[in-house]
Structures are given as structure tokens and as C-alpha cells.
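*Asks:* okay, structure incoming, though there's no sequence with it:
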């Protein structure tokens, strides 16, 4: 079964933790259970 994509609002909140609140990508990745690669991609978007 393919993995469901994260909702857009979830991605925005995750990126805000990094860009606005100063959290590290590695920490946010661990909190949400997603890959660092995905987070970097979301930041670019």
C-alpha cells in the first residue's frame, strides 16, 4: 500500500518550526517521523 502524502498544512507547520522558530531540520524530522530530505524539499517549495 503506498504511503499517503502529508497534508499541505502539516508541511507548512513543519517548515515554520525550522524557518521561523529556529529548530534544526534533524530535530523536526525526528518529531514528525519524516525524512530530512523531505523537509529540505518542503522548505524549497
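*Replies:* That came through fine. Keep in mind that what you see is a predicted model, and the values were worked out from it rather than measured.

*Asks:* C-alpha from now on. contacts and neighbour counts both.
*Replies:* OK.

*Asks:* so which bits of the lengthiest helix in the chain are buried?
*Replies:* When the chain is parsed with DSSP state H, its longest helix is helix 8-19. Neighbour counts over helix 8-19 (16 or more other Cα atoms under 10 Å) mark 11, 14-15, 18 as buried.

*Asks:* output the residues you listed as CSV; include the columns distance to residue 30.
*Replies:* Output for these, formatted as CSV (distance: Cα to Cα, whole Å):
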residue, distance to residue 30
11, 14
14, 11
15, 13
18, 13
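
*Asks:* before we move on, the earlier item: what's whichever helix or strand comes after the longest helix of the chain packed up against?
*Replies:* Going down the chain from helix 8-19, the next helix or strand is helix 25-32, by DSSP states H and E. Helix 25-32 sits against helix 8-19, helix 36-44, with contacts defined as 3 or more Cα pairs under 8 Å, 6 or more residues apart in numbering; DSSP states H and E.

*Asks:* for comparison:
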């Protein structure tokens, strides 16, 4: 099974939304996928 590689900018945006905006991880993952 191959793991999907995410670009650095994607990771930064995801962390920003979770940490700064208090959004749930599952919600951010669903929106950004």
C-alpha cells in the first residue's frame, strides 16, 4: 500500500487551520482532501 505524499504548503495550511482556528482535525482533513 502506497502512502500519499502531501506538499509542505498543504501541511502548513492544515496545521494552521487546526491550531489557529480550532477546527477539528477530521473536518480539516475532509475539506483539504
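*Replies:* Structure received. A quick note: this is a predicted structure, and the numbers were derived from the prediction, not measured.

*Asks:* fetch the TM-score of the aligned pair.
*Replies:* Laid over one another, the chains give 0.69 as their TM-score (TM-score structural alignment, normalised by the length of the second structure), with 32 aligned residues with a Cα RMSD of 1.6 Å.

*Asks:* now the longest helix of the first structure on the second structure. Mean distance?
*Replies:* Helix 8-19 of the first structure, aligned to the second structure and superposed, deviates on average by 0.6 Å (mean Cα distance after the TM-score superposition for the first structure).

*Asks:* can you pull the contacts of residue 42 of the first structure?
*Replies:* 11-12, 15 (Cα atoms under 8 Å, 6 or more residues apart in numbering).

*Asks:* repeat the analysis, applying 10 Å as the threshold.
*Replies:* By Cα atoms under 10 Å, 6 or more residues apart in numbering, residue 42 of the first structure lies in contact with 8, 11-12, 14-15, 36.

*Asks:* I'd like the distance between it and residue 13 of the first structure.
*Replies:* Note on residue 42 of the first structure: its distance to residue 13 of the first structure, by Cα to Cα, to the nearest Å, is 10 Å.

*Asks:* could you find the closest non-adjacent residue to residue 14 of the second structure?
*Replies:* residue 28 (6.5 Å; Cα to Cα, 6 or more residues apart in numbering).

*Asks:* so what's that neighbour up against?
*Replies:* Taking Cα under 10 Å, 6+ apart as the test, what residue 28 of the second structure contacts is 13-18.
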